[in-house]
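Colleague: sequence unknown, structure follows:
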């Protein structure tokens, strides 16, 4: 299967604690930050209750 990607670069602001947690997780799992964030976003798409932010 050939996937075509449309790429959009984003910038996010994280607290020091959030950045440290993300970095530590990536080091422990050996996964790049981009992959971890993409996985989290994909989970949102499959969890309708997470779309309710209020």
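Modeller: That came in fine, so what should we check first? Here the structure is a predicted model, which means the values were calculated and not measured.

Colleague: going forward, measure contacts between C-alpha atoms and count neighbours the same way
Modeller: Noted.

Colleague: how close does residue 22 get to residue 42?
Modeller: Using CA to CA, to the nearest Å, residue 22 is found at 17 Å from residue 42.

Colleague: who has more neighbours out of the two?
Modeller: Remark: of residue 22 and residue 42, residue 22 carries more neighbours, 17 against 11, as counted by other CA atoms under 10 Å.

Colleague: and that one, which of the three is it?
Modeller: helix (DSSP: H, G, I helix; E, B strand; the rest coil).

Colleague: alongside the first one, take a look at this:
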């Protein structure tokens, strides 16, 4: 099951995300999911 979330970003941050996604040939969803998964490591290491 997936849950939809909506976020608000300043235009500058959105442009960073778009540029990164284009450079990596990945979707915004893929990049955001990867970032969220990376947080697990930070939580466990504390």
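Modeller: Structure's in. What do you need? Computed from a predicted structure; not experimentally measured.

Colleague: okay, and the residue nearest in space to the middle of the first structure sits in which element?
Modeller: Closest residue to the average C-alpha location of the first structure: residue 37 at 1.3 Å, with CA atoms, centre = their mean. Using DSSP states H and E, residue 37 of the first structure falls within helix 33-45.

Colleague: identify all contacting residues around that helix.
Modeller: 22-23, 26, 50-51 (CA atoms under 8 Å, 6 or more residues apart in numbering).

Colleague: and with 10 Å instead?
Modeller: Here helix 33-45 of the first structure makes contact (CA atoms under 10 Å, 6 or more residues apart in numbering) with 22-23, 25-27, 29, 50-51.

Colleague: what span of the second structure is that helix aligned with?
Modeller: Under TM-score structural alignment, helix 33-45 of the first structure corresponds to residues 28-40 of the second structure.

Colleague: now for the residue nearest to residue 51 of the first structure when sequence neighbours are not counted, how many residues are close by?
Modeller: Take residue 51 of the first structure and drop its neighbours on the chain: the residue closest to it by CA to CA, 6 or more residues apart in numbering is residue 44, 7.2 Å away. For residue 44 of the first structure, the neighbour count with other CA under 10 Å is 13.
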